[in-house]
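1. model the following, please.
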Amino acid sequence: MLPLEGIKVIDFTTWVFAPAASAILGDWGADVIKIEDPTTGDPQRAIISVAGWDVPEVNFTWELYNRNKRGMAIDLRIKEGRDILYRLIEDADVFVSNLQSNALKKLFVDYDTLSKINPRLIYAHGTGYGNKGPEASRAGYDHAAFWARGGIMAKLGEPDSIPPKGLGAFGDSTGSIALAAGIVLALFGRGKSGTGQEVNVSLFGTALWCNSLTIAGAELMEEVAERESRKETRNPLYNSYECKNDKWLMVVCLQSDRYWSGFCKVLGLESLENDPRFENIFKRSENAKELIKILDKSFIKFDREELGRLFDENGVLWTPVQTPKEAANDPQAIANRFVVEVEHPSHGSYKSISSPVQFNKTPFAIRNIAPELGQHTEEILLEIGYTWDDITAFKEAKAII
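-> You can find the predicted model right below:
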C-alpha cells in the first residue's frame, strides 16, 4: 500500500510549480484528479511549442508533471461546473492550485469558500511572492520570482558577465517539493486536530531558502554578495577544471589541507606540496589566481575518467560535470531508479525522472501516464453519484466536454 493511498487530491493547477507538487502526491499513492478548462486546458500542454522547440513524439513536460493523475474538463465559470467541483470537495482531502488569489476568488474556489464546504480540507496554494504584502496577487513565474527575484541570478556567472538565464522549471521543481511536504504535514496535523488549514509555498520564499547561505552572509559580509570567478576562487580545491575532450571535473575539497598532499600527487605536482605560496589553506587562498593557472595547465592533460579514478585512489573528493544527457544515463541514477523507463501506449519507451523521496517497501512507479483533456470526466462523475442524465445535462450546459 502506497503511503498516500486513500487520499483524494483535487488539482486545479497550471504550468509546472503546483502540478509538479500534485504529481509527487500521485507518486506517493494519492488519487489526484486534475481539473482543466474544457476550452483551453492547462497551458502547460503546449509549453514545448511555446518555448520554440521542435515538438517530440512524447510531450515530456506534460507527462513528467501530470503522471499518476486522472483528468476532468470542467468549466468553473458557470454554476453547473462549480457545483461539480463542490461535490468533489465534499470528501476530498486536498485542494491544490497555483492560480492567483484574485482568480480563485472570482471563480469562487478560494480558501474561505471551499473550507466551508469541507472544514477538513487541506487547501494548498502555490504563489509567486507569498499570500501577504503588496504583491500577493502578482503573477510570478519561475524565472522571475525564483531565479531573478531570489538573488540567485545576480550571484552566478563570472564577475563581468551578463547574469545567466535560469534553467527551465528549476524553481518550480524545487518549490514543488516544499509544497508537497507542506501538504503531507498538514494532513498529519489534521489527524491530530480534526480540521484542515491553508498551506502556502511561494517561489520567492523558496528561492530565499535555497539561497539562504548567500543572503544571510551578504547581510554581514559584503564579499559574500559578490560574484566569484573560478579563476580567483578562494579555495582552488573547491573548483571546476577542464580535462581533455571538453570534459569538466569538479573538485570538492572543503578541508583542503586534508587533501592537499594526495591532490598534488595525482596531478604530478609534488613540488607544490611544500611550496611556501601554497603550503596551507590560507596561502592557497592568498595566491589562488596563480595556483589555478598552474592547475588549469595540469588538468587539461588528463582524461576525466582516468583522473577521477586516480583521485578516488588517493581519497580526493571529485565529481564529473555532466551534461543533462550524461546525467540521464548515469549508472548511479539508473541503479537507484532516479531515472526510469516508461512505456507509453502510443509512443513506446522513454526516460522519465522519479520524484526524489524513495520508500523501500513501496517503491516509486508510474501507474498512469498523464491524462488527455477530460479523459476521466464521465468516470469520476459517475463515481461521485451523478447519473448519465446528469452528464448529458452538464454537456448541454457546456459545463463539461
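
2. only C-alpha atoms from now on, for both contacts and neighbour counts.
-> Will do.

3. give me the distance from the helix ranked longest in the chain to the chain's centre.
-> Ordering each helix of the chain by length in residues (DSSP state H) puts helix 170-193 first. Taking C-alpha atoms, centre = their mean, to the nearest Å, one finds the center of helix 170-193 at 13 Å from the center of the full chain.

4. for it, buried residues please.
-> Buried residues in helix 170-193, defined by neighbour count with 16 or more other C-alpha atoms under 10 Å: 170-180, 182-184, 186-187, 190.

5. please apply the same query to stretch 100-115.
-> The neighbour-count criterion (16+ other C-alpha under 10 Å) identifies 100-101, 104, 108-111, 114-115 as the buried residues of stretch 100-115.

6. save those as TSV, and put in secondary structure and distance to residue 7 too.
-> Formatted as TSV, the entries for those read as follows, by DSSP: H, G, I helix; E, B strand; the rest coil; distance: C-alpha to C-alpha, whole Å:
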residue	secondary structure	distance to residue 7
100	coil	25
101	helix	25
104	helix	23
108	coil	23
109	coil	20
110	coil	21
111	helix	19
114	helix	17
115	helix	17
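
7. now those in TSV, with distance to residue 367?
-> Listed next are the buried residues of stretch 100-115 as TSV, based on distance: C-alpha to C-alpha, whole Å:
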residue	distance to residue 367
100	31
101	32
104	30
108	33
109	29
110	31
111	31
114	29
115	31
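
8. the next helix or strand after the longest helix of the chain to helix 170-193, inter-axis angle?
-> Note on helix 170-193: by DSSP states H and E, the next helix or strand toward the C-terminus is strand 198-202. Between strand 198-202 and helix 170-193, the angle formed by their directions is 160 degrees, by axes from the mean of the first three to the mean of the last three C-alpha atoms, to 10 degrees.

9. hey, where'd the helices end up in the stretch 301-401 of the chain?
-> Secondary structure of the stretch 301-401 of the chain (DSSP state H, counting those that start in this stretch): helices at 304-313, 324-328, 331-335, 377-383, 388-396.

10. for the comparison step, fold the sequence that follows:
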Amino acid sequence: MPDATAYPMGDEEAGQAPLAGVRIIEIGRFAAGPACATVLADWGADVIKVEPPGGDPARGPGSLERDGAPPVNPRFEVHNRSRRSVVLDLRIDRGRAALDRLLATADVFVTNLSPGALERLELDAATLRERHPRLIVAQISGYDLASPLAGRRSYDHGAYWSYSGAASLFAGPDGEPPQPAGGFGDRAAGSALAGAVAAALFARQRTGTGGHVTTSLAATGMWLMASDAGDLLNGGRAHRAGGRDTAPIPTVNCFRTADARWLWLQVMTPDRDWDRLLDALGAPWLDEDPRFRGGDPARLRANRTALLELLDELFRERPLAEWADRLGARRLVWAPVRGLEEAVADPEVRAGSAVVEFDDEFGVRHVSVNTPCLFDGATPRPPTRAPEAGEDTRAVLAAAGIGEAELAELTEAGAIDAGALDSGSTGPRGAL
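-> This next block holds a predicted model:
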C-alpha cells in the first residue's frame, strides 16, 4: 500500500477510518463512478478525481451561486465531495503519462467510462494490470462486460431502469413507464461496487496482487428486482407494481386516513398478528367472516378485494396521528407515506445519519445526503466540499514527483490547463 502521508487526508479522524491510507484514482462522468468514490471517501479513502479539460460534464446543470465562494451544485456535490480534482487531457500522450504516474501511487482505479473509451485511452483492466499488478480496477458499465451488449453506452435511465425491466414493473395501467428518480441506478451500482472494492482490497492482502471488479447498471437493476425476477426464472410470475389489489399479502399495503394522509401497513405474517391487527382496527368482527378467519394468508389473498374494501373503510375513520398511536401500541409494523419535502425537513432525519452538514473554508454551509453505512455508529470521515475542476492539479502532481519544469512541459503540450495551475489550491481541503 502506498505511503499514506504522500497525500494527507486533511482530517484527524480519517486515520481511524477503515480505508485510511487507501488511494483511489477516479475517472468518472455524471454519477455511477463518482458515487462509488464518494462511498469510499466516506470510508476514509483518499480520492483523486481526474477530469477532462472543462471538467466532468455533470458540473454544469443545477449550480447555485454563492457570494464570495465557488458555486455549489447539490447534485454534483453528493457524488463528488471529499476528494481532490486534477485536470488532465488524456487524449494527449503526455497527459496519459502523467496519469500513469498517479496510478503508480494508487490502490484502486474507479471508472464508469465506456469500455471502448477505456481501451482507446489504454485504461482497460488488462492493460493497467500489466503495468500495475497491485492495482484494483473497479469498473461500472451500462451492460455486463460478458454480454454481447458490453460496448453499448448507457445511463441509468436506460440499462438500469428500462433494459432491466424495472420501469415496466412500475408502469401505470396503460403501460406507460414512469420517470425514475435522478441517479437512482447510479447510486445503487456505485454502492455495490464500493463493497466489491473493499473485498478486493481484503483479497489483495492475502495474494499481493490486484484484481478487476465490475458491475453494470443492468445487473444492478436485475439484483434490485431479484424477488420478482427469481420467480420468473423458476416458472413463476412477476408481481406487477401499481395496483393495491395486486399485493401478494393484502395486509402489506397502503391505506388512506381520515385526514387524507397515507400509511403503509406492513403486517407480513397476518396469521400471527391477526388478533393484534383487529384490536388496533377496533374490528374483532372481521374474524367472524369465514373469508378472513384467523388471518390465514391464503384466505386473505383469495378474498383480498373484499378485505381491502373493509380495511379502507376502517382506516378512513381516524387521522394518521391516531393510527400511529393505535398501531404502535400493539407493536404492529407500519410507516407513514411521506413526500420527499417532508422527509428531508424531518428533525429526526436531520438529527440522524441520513443528512450530512458542514461548513467549507469560505463559510458556506453544505447540506447533503450521507452515504448509508456507519462504522461504530458514525461515518468514519468528515466530508469536504466538492473541488473545483482541476484545483488540486499542482499539489497532486507535485506529490507524485512531477516538478515545476515538468508541469511547464505538460502545460505547453496541452495536457494541463494553465488556468487550473494558476488558480489551484496548494494542498488538500481540510474537514471543517
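
11. equivalent range in structure 2 for the longest helix of structure 1?
-> Taking TM-score structural alignment as the measure, structure 2 aligns residues 184-207 with helix 170-193 of structure 1.

12. what count of nearby residues applies to residue 352 of structure 2?
-> The local packing of residue 352 of structure 2 (other C-alpha atoms under 10 Å) involves 10 other residues.

13. test my guess that residue 16 of structure 2 contacts residue 382.
-> No - under the criterion of C-alpha atoms under 8 Å, residue 16 of structure 2 makes no contact with residue 382, lying 11.6 Å away.

14. show me which of these two is the more surrounded one.
-> Counting neighbours by other C-alpha under 10 Å for residue 16 of structure 2 and for residue 382 shows that residue 382 has the greater number, 22 against 13.

15. can you find the partner of the more buried one in structure 1?
-> Residue pairing (TM-score structural alignment): residue 382 of structure 2 is matched to residue 366 of structure 1.

16. need the contact list for the residue nearest to that match when sequence neighbours are not counted.
-> Using C-alpha to C-alpha, 6 or more residues apart in numbering and skipping residues adjacent in sequence, the residue nearest residue 366 of structure 1 is residue 68, 6.2 Å away. Taking C-alpha atoms under 8 Å, 6 or more residues apart in numbering, we find residue 68 of structure 1 in contact with 23, 26-27, 31-32, 366-370.

17. can you redo those residues as a markdown table with distance to residue 81 of structure 1?
-> Formatted as a markdown table, these follow (distance: C-alpha to C-alpha, whole Å):
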| residue | distance to residue 81 of structure 1 |
| --- | --- |
| 23 | 24 |
| 26 | 24 |
| 27 | 28 |
| 31 | 20 |
| 32 | 18 |
| 366 | 30 |
| 367 | 28 |
| 368 | 25 |
| 369 | 25 |
| 370 | 22 |
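
18. centroid-nearest residue for structure 2?
-> Most central in structure 2 under C-alpha atoms, centre = their mean is residue 187, positioned 2.3 Å from the mean C-alpha point.

19. gap between that residue and residue 181 of structure 2?
-> Here the criterion is C-alpha to C-alpha, to the nearest Å. By it, residue 187 of structure 2 lies 11 Å from residue 181 of structure 2.

20. contacting residues around residue 186 of structure 2?
-> The contact partners of residue 186 of structure 2, taken as C-alpha under 8 Å, 6+ apart, are 31-33, 35, 156, 217.

21. closest to residue 110 of structure 2 out of the residues you listed?
-> Within the contacts of residue 186 of structure 2, proximity to residue 110 of structure 2 (C-alpha to C-alpha) peaks at residue 33, which comes in at 6.3 Å.

22. let me see the contact set for the closest one.
-> Residues in contact with residue 33 of structure 2 (C-alpha under 8 Å, 6+ apart) are 26-27, 110-112, 139-140, 186, 190.

23. doesn't it lie inside a strand?
-> No - with DSSP: H, G, I helix; E, B strand; the rest coil as the criterion, residue 33 of structure 2 is helix rather than part of a strand.

24. what's it aligned with over in structure 1?
-> Across the alignment, which pairs residues by TM-score structural alignment, residue 33 of structure 2 is matched by residue 18 of structure 1.

25. residue contacts, residue 192 of structure 2?
-> Residue 192 of structure 2 is in contact with 36, 215, counting by C-alpha under 8 Å, 6+ apart.

26. where in structure 1 does stretch 115-122 of structure 2 align, residue-wise?
-> Under TM-score structural alignment, the match for stretch 115-122 of structure 2 is residues 101-108.

27. returning to what we had before: which of the contacts of residue 33 of structure 2 fall within helices?
-> Counting by DSSP H, the members of the contacts of residue 33 of structure 2 that fall within helices are 186, 190.

28. closest to residue 414 of structure 2 out of the contacts of residue 33 of structure 2?
-> Within the contacts of residue 33 of structure 2, distances to residue 414 of structure 2 taken as C-alpha to C-alpha reach their minimum at residue 27, with 18.9 Å.

29. let's have the contacts of residue 33 of structure 2 in CSV, adding distance to residue 269 of structure 2.
-> Converted to CSV, the contacts of residue 33 of structure 2 look like this (distance: C-alpha to C-alpha, whole Å):
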residue, distance to residue 269 of structure 2
26, 46
27, 47
110, 43
111, 43
112, 42
139, 41
140, 38
186, 34
190, 34
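
30. before I go, just wanted to say thanks for your time.
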